[in-house]
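A.B. asks: here is a sequence together with a model predicted from it:
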Amino acid sequence: MKRDSRLFDIVQTLRDGRLHTAAELAVALGVSTRTIWRDMAMMAATGLPVEGERGLGYILRSPLMLPPTMLTPDELEALVEGLRHVGQDENPRARAALSLLVKVATLLPQAGIDVDAKDN
């Protein structure tokens, strides 16, 4: 698992407002507790409201709002595939699906979504 994905998963887990131990996070993410300790230190140093220490656990001090466009690559692929499927001519919601696909491509230009591509 890449570090960026792991950090995202840690933040998502901590958003539940409960205390999580490094051992628990390590098992869930398939890494060592030492890796979790380093990740938590790095996140705290960058200003994320992470609080805790080794042996006790970690928690977010305040609610963390992530932009709603934070999608994993698999989620984005599923969304685009679904919109293209619904956007086929015989579907009554085709126009709306294609319009939404253009909006997603505009909001996420780094994803390189080809709005003119046809469903394979």
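C.D. replies: Received it, and whenever you're ready, just let me know what you need.

A.B. asks: please make it C-alpha for all contacts and neighbour counts, starting now.
C.D. replies: Will do.

A.B. asks: list the buried residues for stretch 31-44?
C.D. replies: Applying a neighbour-count criterion of 16 or more other CA atoms under 10 Å, the buried positions in stretch 31-44 are Thr33, Ile36, Trp37, Asp39, Met40, Met43.

A.B. asks: ditto for stretch 3-19
C.D. replies: Arg6, Leu7, Ile10, Val11, Thr13, Leu14, Arg15.

A.B. asks: can I get the buried residues of stretch 31-44 in JSON lines with secondary structure?
C.D. replies: Output for the buried residues of stretch 31-44, formatted as JSON lines (DSSP: H, G, I helix; E, B strand; the rest coil):
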{"residue": "Thr33", "secondary structure": "helix"}
{"residue": "Ile36", "secondary structure": "helix"}
{"residue": "Trp37", "secondary structure": "helix"}
{"residue": "Asp39", "secondary structure": "helix"}
{"residue": "Met40", "secondary structure": "helix"}
{"residue": "Met43", "secondary structure": "helix"}
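
A.B. asks: next one for the comparison:
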Amino acid sequence: MNRTERLQQIIAILRDGRMHRARDLAARLGVSDRTIWRDMAELANYGLPVEGERGVGYMLRRAMALPPLVLNAEELAALEHLLVLAGAHHDTRIGAGAASLAAKIRAALPAPAETDDGTAPGLAEDQRLS
């Protein structure tokens, strides 16, 4: 299981609203307690409402997940464009929110497929979420 899959598994486990100890999460996912601590910090950095601490446990305070979405190339291009516009907004909260949202989307996107010439289709590399 790679890190992205593990983070998704942790979110799925924490959705029950109960407190979960790092030791129990680590045993369930086959990693060390320290890995869980790092993963919980990463989830908090992504903006998930993770509460808790080492030695006590972790939980999510409120629902925050969207149902799975399937985006076509045009929808992804539109989303990328809107995030670029929001990132340039004069209100720094909106810009920061756009950057945070782009990071979450990048983490969830599969690796880009290559075309016959070995390049990724779609937007220029500096514009892509992935």
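C.D. replies: In hand now; what should we look at? Remember, predicted model here, so these are calculated numbers, not experimental data.

A.B. asks: of the buried residues of stretch 3-19 of structure 1, which is the nearest to Ile59 of structure 1?
C.D. replies: Closest approach to Ile59 of structure 1 among those (CA to CA): Leu14, at 5.8 Å.

A.B. asks: how near is Ile10 of structure 1 to Arg34 of structure 1?
C.D. replies: Ile10 of structure 1 sits 14 Å away from Arg34 of structure 1, going by CA to CA, to the nearest Å.

A.B. asks: again, but for Glu53 of structure 1
C.D. replies: 12 Å.

A.B. asks: next: Thr13 of structure 1.
C.D. replies: Remark: distance between Thr13 of structure 1 and Arg34 of structure 1 (CA to CA) = 18 Å.

A.B. asks: Gly82 of structure 1 too?
C.D. replies: 40 Å.

A.B. asks: now the strands for structure 1?
C.D. replies: Secondary structure of structure 1 (DSSP state E): strands at 50-53, 57-60.

A.B. asks: highest mean neighbour count out of those?
C.D. replies: Among the strands of structure 1, strand 57-60 has the highest mean neighbour count (mean count of other CA atoms under 10 Å), at a mean of 20.

A.B. asks: mind listing what the residue mapped onto Thr46 of structure 1 from structure 2 touches?
C.D. replies: Using TM-score structural alignment, the partner of Thr46 of structure 1 in structure 2 is Tyr46. Counting by CA atoms under 8 Å, 6 or more residues apart in numbering, Tyr46 of structure 2 makes contact with Ser100, Ala103, Lys104.

A.B. asks: now the first one, nearest residue through space, not along the chain?
C.D. replies: Going back to what we said before, that points to Ser100 of structure 2. Nearest residue to Ser100 of structure 2, sequence neighbours excluded (CA to CA, 6 or more residues apart in numbering): Tyr46, at 6.6 Å.

A.B. asks: how near is Leu109 of structure 2 to Thr35 of structure 2?
C.D. replies: Leu109 of structure 2 sits at a distance of 22 Å from Thr35 of structure 2 (criterion: CA to CA).

A.B. asks: look up how far Gly47 of structure 1 lies from Arg10 of structure 1.
C.D. replies: Arg isn't right for residue 10 of structure 1; it's Ile. With distances taken as CA to CA, Ile10 of structure 1 is found 15 Å from Gly47 of structure 1.

A.B. asks: picking up where we left off before, just flag the most distant two among the buried residues of stretch 31-44 of structure 1.
C.D. replies: Maximum distance among the buried residues of stretch 31-44 of structure 1 (CA to CA): 15.1 Å, for Thr33 and Met43.

A.B. asks: ok, Leu29 of structure 1 touching Arg6?
C.D. replies: Yes. Proximity of Leu29 of structure 1 to Arg6 meets the contact threshold set by CA atoms under 8 Å, at 7.0 Å.
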